[in-house]
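A.B. asks: Sequence and predicted structure below; questions after.
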Amino acid sequence: MTYVIAQPCVDIKDKACIEECPVDCIYEGPRKLYIHPDECVDCGACEPVCPVEAVFYEDDLPAEMHSYRVVDREVFDVLGSPGGSRENGTLPRDHAAVEAEPLQAPA
């Protein structure tokens, strides 16, 4: 199990979680941030700093966001393990579920 960034992050991308992550496992996509499930050490540092409450422990995802349980994992199934977000820049594309989300205006 690992942490997941769910739908409230889409088009918001505050990035406080990136700064807080001690292992550099949170990557930026065009519309959403993603936690690499194999690089995450389950420390939980990202969860309390998210201003839109988009970070959840995988088993604690609300029912309406349950589909996001696989989004982060599937992004990295394609990309592999880039070895840290700071050195790799923005991911080339978002997961199809994120691309299908209606655009949100930042709060």
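C.D. replies: The structure has been received and is ready for your questions.
A.B. asks: Please make it C-alpha for all contacts and neighbour counts, starting now.
C.D. replies: Fine.
A.B. asks: in the top helix by length along the chain, what counts as buried?
C.D. replies: Using DSSP state H, we find that the single longest helix of the chain is helix 71-79. When burial is assessed from 16 or more other C-alpha atoms under 10 Å, helix 71-79 yields the following buried residues: 71-76.
A.B. asks: This protein: strands as residue ranges?
C.D. replies: Secondary structure of the chain by DSSP state E: the strands cover 3-5, 26-28, 33-35, 55-57.
A.B. asks: Now tabulate those strands in JSON lines and tack on distance to Glu20.
C.D. replies: Shown next, in JSON lines, are these (distance: least, C-alpha to C-alpha, whole Å):
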{"stretch": "strand 3-5", "distance to Glu20": "14"}
{"stretch": "strand 26-28", "distance to Glu20": "10"}
{"stretch": "strand 33-35", "distance to Glu20": "13"}
{"stretch": "strand 55-57", "distance to Glu20": "13"}
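A.B. asks: Put this next to the first one:
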Amino acid sequence: MTHVVTDNCIKCKFTDCVEVCPVDCFYEGENMLVIHPDECIDCGVCVPECPAEAIFPDTDLAAAPQWLRLNQEYAEKWPNITRKKEPLPEADALNGVANKLPDFSPKPGDGD
């Protein structure tokens, strides 16, 4: 079991979660974070830290296979992030907006 980042992170990219992760399993894209499912130890400390409520155990979501695949794929491509950064400028306005997957960018972020 692992945790996955879902679409509410898209265009928000709050990074409060990365500071508390004991195994540094977050990876940064241009407009989203993902969790590497092979590195996540399922401790759950990131879940309450996410202001966007975008992190879930993979067993809690009907769409978990889609998000698990996306997290796995991009964790292999994007740089690791271990420190808190400013969220995207539109984060507060877009927090909670449904169906943001069409806005997903496959481009990498800067990492640490």
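C.D. replies: Thanks, I have the structure now. Being a predicted model, the structure only gives us computed values, none of them experimental.
A.B. asks: For the two chains, what TM-score is obtained?
C.D. replies: TM-score for the superposed chains, counting by TM-score structural alignment, normalised by the length of the first structure: 0.68, backed by 88 aligned residues with a C-alpha RMSD of 2.7 Å.
A.B. asks: The strands of the first structure into a markdown table, with extra columns for mean neighbour count and distance to Ile12 of the first structure?
C.D. replies: Compiled in a markdown table, the strands of the first structure are given as follows (neighbours: other C-alpha atoms under 10 Å; distance: least, C-alpha to C-alpha, whole Å):
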| stretch | mean neighbour count | distance to Ile12 of the first structure |
| --- | --- | --- |
| strand 3-5 | 27 | 12 |
| strand 26-28 | 23 | 11 |
| strand 33-35 | 28 | 9 |
| strand 55-57 | 21 | 13 |
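A.B. asks: what sits against Tyr3 of the first structure?
C.D. replies: Tyr3 of the first structure is in contact with 35, 37, 40, 42, 44, 55-58, counting by C-alpha atoms under 8 Å, 6 or more residues apart in numbering.
A.B. asks: Oh, that last question was meant for Asp24 of the second structure, not what I typed.
C.D. replies: Contacts of Asp24 of the second structure by C-alpha under 8 Å, 6+ apart are 18, 80-82.
A.B. asks: again, 10 Å this time
C.D. replies: Counting by C-alpha atoms under 10 Å, 6 or more residues apart in numbering, Asp24 of the second structure touches 17-18, 35-36, 39-40, 80-83.
A.B. asks: what's the distance between the closest residue to Leu33 of the first structure other than its chain neighbours and Tyr3 of the first structure?
C.D. replies: Nearest residue to Leu33 of the first structure, sequence neighbours excluded (C-alpha to C-alpha, 6 or more residues apart in numbering): Tyr27, at 5.6 Å. As judged by C-alpha to C-alpha, to the nearest Å, Tyr27 of the first structure and Tyr3 of the first structure stand 13 Å apart.
A.B. asks: any shared contact partners between the two?
C.D. replies: 34-36, 72.
A.B. asks: Which residue would you name as the spatial centre of the first structure?
C.D. replies: In the first structure, the residue lying closest to the centroid (C-alpha atoms, centre = their mean) is Tyr34, at 2.4 Å.
A.B. asks: Surely Asp42 of the first structure touches Val55?
C.D. replies: No. Applying C-alpha atoms under 10 Å as the test, Asp42 of the first structure and Val55 come out as separate, 11.7 Å apart.
A.B. asks: do you know how far Gly44 of the second structure is from Asp92 of the second structure?
C.D. replies: 23 Å.
A.B. asks: Sorry, wrong one. I was asking about Thr59 of the second structure.
C.D. replies: As for Thr59 of the second structure, its distance to Asp92 of the second structure is 28 Å (criterion: C-alpha to C-alpha).
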